[in-house]
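*Asks:* Build me a structure from this.
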Amino acid sequence: MLRSLFPLLVLCCVVGRVTAANPDAPNILYILADDLGYSDLGCYGGEINTPVLDALAAGGVRLSQFYNTGRCCPSRASLLTGQYPHRVGLGHMTTNDLGRPGYRGVVSANAQIIPQVLASAGYRSFMSGKWHLGTDDPTRHGFEAFYGTLVSAKRFFDPDHLIHRPVGKSTKRDASDEFYATDAVTDHALQCLSLARTTPQTPWFVYLAYNAPHFPLHAPRDEIAKYADRYQDGWDELRAERLTRMKELGIVPDETQLSARSHWRNYGEIKIGVNPAWESLSRDRQQDLARRMAIYAAMIDRMDQQIGRVIDDLKDAGELENTLIVFTSDNGACFEWDPFGFDIVSSNQNILHTGAMLDEMGGPGTFHSIGSGWANAANTPWRLYKHFNHEGGIASPGIVHWPAGLTPAAGSIVDRPMHLIDLLPTAVAVSGATYDGSMPLPGIDLIDQINHSPAHASNTERTLFFEHQGNRAVRRGKWKLVALDDQPWELYDFTVDRTEMNDLAGEHPKLVKELGAAWDLWGAENQVTPLPDDLRVNYLKAD
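*Replies:* From the prediction side, this is the model:
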């Protein structure tokens, strides 16, 4: 395990510069998974072993209509700034400055993020995990200490892939333990909690942003072994099994229909198609794909175990009761770039693993993805995946746990639409902090929504907007207007068709025009439009 060493004197001096704290204010723990599918967790219908998150759901509430932005950088920007991502310069990715205000590839210097806001209420703030906002030092944005990756996950078994900020911090590692990034960022989070308790009357905020289960698919061998035989029956059967459990759990209505197998296409549409039936694949291909999904499941299982270490620490410190915990994912499961997944690097390259090669998958030095077939299953029952604004891309599991602050019965499911933009307003509301940013907040307090929500409020007249890579959507009450980047608007009635199978655009042209005009206005006001002509994504080449 990685052990982080922080000079206490320096950090205590930093704390001394913030406003006096309210001793009754809750601690705040935001946990973000990376590329986790909507139905992967046990408490959302999945078969993966996630007892810790399931227990948090049983003791708190699950949000059945919690939304992200469809992609990693934009979602992280929305979570931390409380803004739609284009408004703060991260409408696309951090890799390219597209020359337009909404697409600069770096979070705006004018944006206040959660730790900067919470400082007004005396909070100490720490971060562990994936940053991905385009700047090189999260501690310049209000965090006292950071350990993780500034960009995306590339190597889970390589300690040199993760860094400390401020620069110069040293690390200590037990030579008997194999390094694994999910464990290491948890070690750092626990170290931060220990540091926070050196000022016991001061509340803390911890942002724990895991890389799992983002590619490359890396997991310890003993974790992979748990799932070695689980996915031999394929994605068609898994989707049906998950939907049955989701109905039993009340995550989706009993009348929910499973969407058809989703299509897939990569940048430039070099390749395009529809996910094949599992039974149409050769036995060798099935074995390769089953192994990929086993590694993916192992990554989620291990993440749940590590979250358990944090929860146990909160229990031991007597802090769990008054700690607001929110768990979610930055987008839906990742389809990149076709049903068979990629190898070596994100590209059109796939290697069919057979025989002894299968046992090597998921270990150090390998690089795999799950592909669009399994991503479709991970997002059961929705259409599409990460990158898109159909439900498979923007619907996330959302777990909220705060025994001292939630009024619904433990284990409740709240159907009101909510969004990552709500997490900063939530932090402000529960902490008593003052938000004095120049950008008005489009989100609202998550806890107020939960505590004052009727049991089923899917038709609440709140309007949410989405755009990524030209894919776009508006959600207002029971209606959702959505489109692919090169296609006309589609319209769906979510009281009967959240799987987006019965397009009603032709039957309600006035509503399409009204919601489309609302999207146009939002786009103009939030630096979304005009859309970039070129996303400057040049790493996908034809075979």
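*Asks:* drop to CA atoms for contacts and neighbour counts, all remaining ones
*Replies:* Noted.
*Asks:* residues near residue 10, how many?
*Replies:* Counted with other Cα atoms under 10 Å, the burial measure for residue 10 works out to 10 neighbours.
*Asks:* a strand runs through it, doesn't it?
*Replies:* No - counting by DSSP: H, G, I helix; E, B strand; the rest coil, residue 10 falls outside a strand, being helix.
*Asks:* gap between it and residue 140?
*Replies:* 15 Å (Cα to Cα, to the nearest Å).
*Asks:* And residue 294, by the same measure?
*Replies:* 39 Å.
*Asks:* Residue 403 too?
*Replies:* Summarising the geometry, the distance separating residue 403 from residue 140, computed by Cα to Cα, is 33 Å.
*Asks:* quick one: which of the two has more around it?
*Replies:* Higher neighbour count among residue 403 and residue 140: residue 403, with 17 against 13, using other Cα under 10 Å.
*Asks:* Could I get the contacting residues of the more buried one?
*Replies:* For residue 403, the contact set (Cα atoms under 8 Å, 6 or more residues apart in numbering) comprises 59, 60, 320, 321, 322.
*Asks:* Can you tell me which of those lies closest to residue 68?
*Replies:* The shortest gap between residue 68 and any of the contacts of residue 403 belongs to residue 60, at 20.4 Å (Cα to Cα).
*Asks:* Excluding chain neighbours, give the residue nearest to that closest one in space.
*Replies:* Among residues not flanking residue 60 along the chain, residue 401 sits closest, at 4.3 Å (Cα to Cα, 6 or more residues apart in numbering).
*Asks:* ok, that neighbour touching residue 55?
*Replies:* No - here residue 401 does not reach residue 55: they are 9.7 Å apart, not a contact under Cα atoms under 8 Å.
*Asks:* The two: who's more crowded?
*Replies:* A count of neighbours by other Cα under 10 Å puts residue 401 above the other of residue 401 and residue 55, at 27 against 15.
*Asks:* Could you also give me the structure for this second sequence? I'd like to compare it with the first:
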Amino acid sequence: MTEQQFQGRIGRTYAESEQWWEDSVRAPEDAPNVLMVVLDDVGFGQLGCFGGLVDTPNIDRLADEGLRYNNFHTTALCSPTRSCLMTGRNHHSNGMAAITELSMGFPGYNGRIPHENGFLPEMLVEQGYSTYAVGKWHLSPAESNSAAGPYDRWPLGRGFERYYGFLGGDTDQYTPSLVHDNHQVDPPASPEDGYHLTEDLAQRTMDFIGDAKQVDPDKPFFTYFCPGACHAPHQVPEEWAAKYDGKFDMGWENAREEILERQKELGIVPENTELSPYNEDVPEWDPLSDDEKRLYARMMEVFAGFLEHTDAQIGKVLDYIDELGELDNTLVVLVSDNGASAEGGPTGSVDENRFFNNVPEDFDENLAAIDDLGGPKYFNHYPFGWTWAGNTPFRRWKRETYRGGASDPLVVCWPDGIDSRGEVREQFVHAIDVVPTVLDAIGLDAPSEIKGVSQSPVEGTSFSYTFADSEATGRHETQYFEMFATRAIYHDGWRAVHPWPFGEPISAEDLSATTLEESGWELYHVAEDFSEAHDVSSEHPEKVLELVQLWWSEAGKYDVLPLDGRGVQRFAEDRPQPGRPRDTYVYYPGGQYVPENAAAKVLNRDHSITADVTIPEGGVEGVLLANGSRSGGYSLFVADDRLHYVHNYVGVEEYEVVADEVLPDGEMQLRMEFETTGDVDQDAGKGAPGIVRLYYDDEEVGEGEIPVTVPITTGLTAGLSCGCDALNAVVDDYREQTPFEFTGVIARVTVDVSGEPFVHEAAEVDRLMAQE
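*Replies:* Below is the predicted model:
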């Protein structure tokens, strides 16, 4: 937005002078509002209007009044797709090859979306739009999400004027980690009061829109509404899940059959569409035990309730916009960021953080949790089979470049701008195409400069030409895909796919030019074979070669290299941290919690925690320092007038060491020392064991063994807090007392990590090989 030169006259006095006010920037006359709704981990076959078995009446209403796109594609993962939706550039062009927590020091992978790749709100706010973001962000470097910033890649630094939501990849629906504008806030209510995050986000969306419309009703808005549903944890009030009691007892194979039949009836897929072949990673339903069927069906019931509950909150927002008289001139774009998620594993999960730490689920423990699934006690996720069914009719799922990971629902509705109602569009569309389409609908060009920064070319293609013409020839002819070294390329009705076993490191031999360029590629003629059911690579070797060469060309153009097939191992990669490297971290009570990626790194290394405190007469209790959540972490606290240390191993077990002596009154140091005593086995989900020693000043008062620790991460939702356990309590014994604030006086808590950090040798070899 360029400031205008003063055009009045300034004389010696007011009488000799002439006032002048610069013209207010206004959006084009009759410019539409824009509401972009981004669902999380919702597969192609899960919405009702895409043939799914879950009731989604409000999204269905949008589909009935607008258009559904059955050939819409994403990157197969959340942050990368969201970066495309915001910038119109490919995910590697945005430095967003994966989620920000898996960033690496390469241009396409560093997690730092360059400012020359302007965000849609940065474009629109300079054209007279109000701009709001509500819900999941996950677009700033993970290490910058603390109070130290920098804030230039937070929502308010990328063109949004107001923000309310969570910065990470997921959060607890009952006790979320929330940010309002540029500062952390507590949830406005508790789960006991009926609080649920998705409801809160919907209300904030309505508040933001209403606040501006009552002052300037002609000013259009761009609202980015990202509820974080239906990412794990699948949490929803019981009455929503109860509606689906028994609805999924048929099992996932039969569910796929039903969904495909509904998709054909709705015209979402061609009549000749076949189900893709059976997924070898999914167990057959019929041979499962009765208990397995009961648990797995219940997990899907909870997900279904969660999705319908989310649909209801979307409906509230739509109804509110309608009450304002604005819905007809609101361009609504509703998408999912990737295919349905397989992060629940083959048997489902009661805690997603076990997946990120390679810790296997225990079926008996999960079965014991069945009655509490969906509530605040568990971070649950359904098993592979429902993931596969949710992506009907495609292969595979999130994180992979088959259509099951990269083909997602897209609904576009704009009553004043699109005459067609309830129709399906078949043209190829990608997430990078949304920005130019929105600009096209408004009548704006992408700016050449934003706040003095020259802009890179938008890489997407507007699909507004499809609004009026279902038969229009597609204009997005070529699109590459890459995620964790799984690759694909679409060109002119053909799709080549190079699968990779997720999480398997790529060896030097695998990185040979021959392997990468020629072997392992599959070929699908998706113009005729919608679901990628038939690999025809052996019949068309020349087409395979053509597409593989095209993939390498696109990879070079968009910073896709180097390929890295590691999965959760990349959580442990060294990354820049706030401040200079140091061996000691000092924390004070009363401040904001520190996100895990910005906190002292204590896993798998010798370390100590020392609290300088004053103990009042009559005793004391509360947390000195805690990092993590019920899904894993550690806490140093006082209870029963004794010092306690608990290491929560990914929600499976809590290992506790308690002081032998009662705390004396007065000023003193309370210290915990952790000495590693064994090796780490990350692949088996086992962090370094150790001995914990507790001290009052220099007197040892307790010792105990911690047989296994968290190996990789305390979780995407974790945080460190001093003087309390700020988010979701690490320790079960004081969970009902959360935040369990320390009742004495804390001067400071110092974490010393001068012990040598653990290095995963295989991961280090992979990292070094990738530099070759």
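*Asks:* Could I get the TM-score for this pair?
*Replies:* Here the TM-score of the superposed chains, computed with TM-score structural alignment, normalised by the length of the first structure as the reference length, equals 0.90; 514 aligned residues with a Cα RMSD of 2.2 Å.
*Asks:* Give me the buried subset of the contacts of residue 403 of the first structure.
*Replies:* In these, burial by neighbour count holds for 59, 60, 320, 322, counting by 16 or more other Cα atoms under 10 Å.
*Asks:* From the residues you listed, which land in helices?
*Replies:* Applying DSSP state H to these, the entries found in helices are residue 59.
*Asks:* okay if I get the buried ones among the contacts of residue 403 of the first structure as CSV plus distance to residue 181 of the first structure?
*Replies:* Below are those laid out as CSV (distance: Cα to Cα, whole Å):
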residue, distance to residue 181 of the first structure
59, 28
60, 28
320, 25
322, 28
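*Asks:* Pull the number of nearby residues for the aligned partner of residue 370 of the first structure in the second structure.
*Replies:* Alignment note (TM-score structural alignment): residue 370 of the first structure maps to residue 382 of the second structure. Number of residues near residue 382 of the second structure (other Cα under 10 Å) recorded here: 29.
*Asks:* Tell me who's in contact with residue 382 of the second structure.
*Replies:* 296, 299, 300, 303, 344, 345, 347, 348, 349.
*Asks:* what's the answer for residue 50 of the first structure, then?
*Replies:* Residues in contact with residue 50 of the first structure, defined by Cα under 8 Å, 6+ apart, are 41, 42, 300, 301, 304, 305.
*Asks:* Which members of those residues are classed as buried?
*Replies:* For the contacts of residue 50 of the first structure, burial is judged from neighbour counts taken by 16+ other Cα under 10 Å, and it is met by 41, 42, 300, 301, 304, 305.
*Asks:* Spatially central residue in the second structure, please.
*Replies:* What sits nearest the mean C-alpha location of the second structure, by Cα atoms, centre = their mean, is residue 169, with 3.1 Å.
*Asks:* Please name the nearest non-neighbouring residue to it.
*Replies:* Setting aside the residues directly before and after it, residue 169 of the second structure is nearest to residue 138 in space (Cα to Cα, 6+ apart), at 5.4 Å.
*Asks:* how far away is the one you found from residue 81 of the second structure?
*Replies:* With Cα to Cα as the criterion, residue 138 of the second structure and residue 81 of the second structure are 11 Å apart.
*Asks:* Residue 765 of the second structure now?
*Replies:* If you go by Cα to Cα, the gap between residue 765 of the second structure and residue 81 of the second structure works out to 29 Å.
*Asks:* cool, and residue 93 of the second structure?
*Replies:* 12 Å.
*Asks:* just to revisit the earlier point, was I right about the residue nearest to residue 169 of the second structure contacting residue 101?
*Replies:* No - contact criterion Cα under 8 Å: residue 138 of the second structure and residue 101 do not qualify, at 9.3 Å.
*Asks:* Could you find the counterpart of residue 425 of the second structure in the first structure?
*Replies:* Going residue by residue (TM-score structural alignment), residue 425 of the second structure aligns to residue 414.
*Asks:* residues contacting residue 526 of the second structure?
*Replies:* 493, 494, 495, 532.
*Asks:* correction: residue 336 of the first structure
*Replies:* If a contact means Cα under 8 Å, 6+ apart, then residue 336 of the first structure has 266, 342, 346, 369, 371, 372 as its contacts.
*Asks:* How about the secondary structure of the spatially closest residue to the last one that is not a sequence neighbour?
*Replies:* If you skip the residues right next to it in sequence, residue 372 of the first structure has residue 335 as its closest partner in space, 3.9 Å away by Cα to Cα, 6+ apart. The three-state label given to residue 335 of the first structure by three-state DSSP is coil.
*Asks:* What distance do you get for the aligned residue in the second structure for residue 335 of the first structure to residue 684 of the second structure?
*Replies:* In the second structure, the residue equivalent to residue 335 of the first structure is residue 342, according to TM-score structural alignment. With the distance defined as Cα to Cα, residue 342 of the second structure ends up 19 Å from residue 684 of the second structure.
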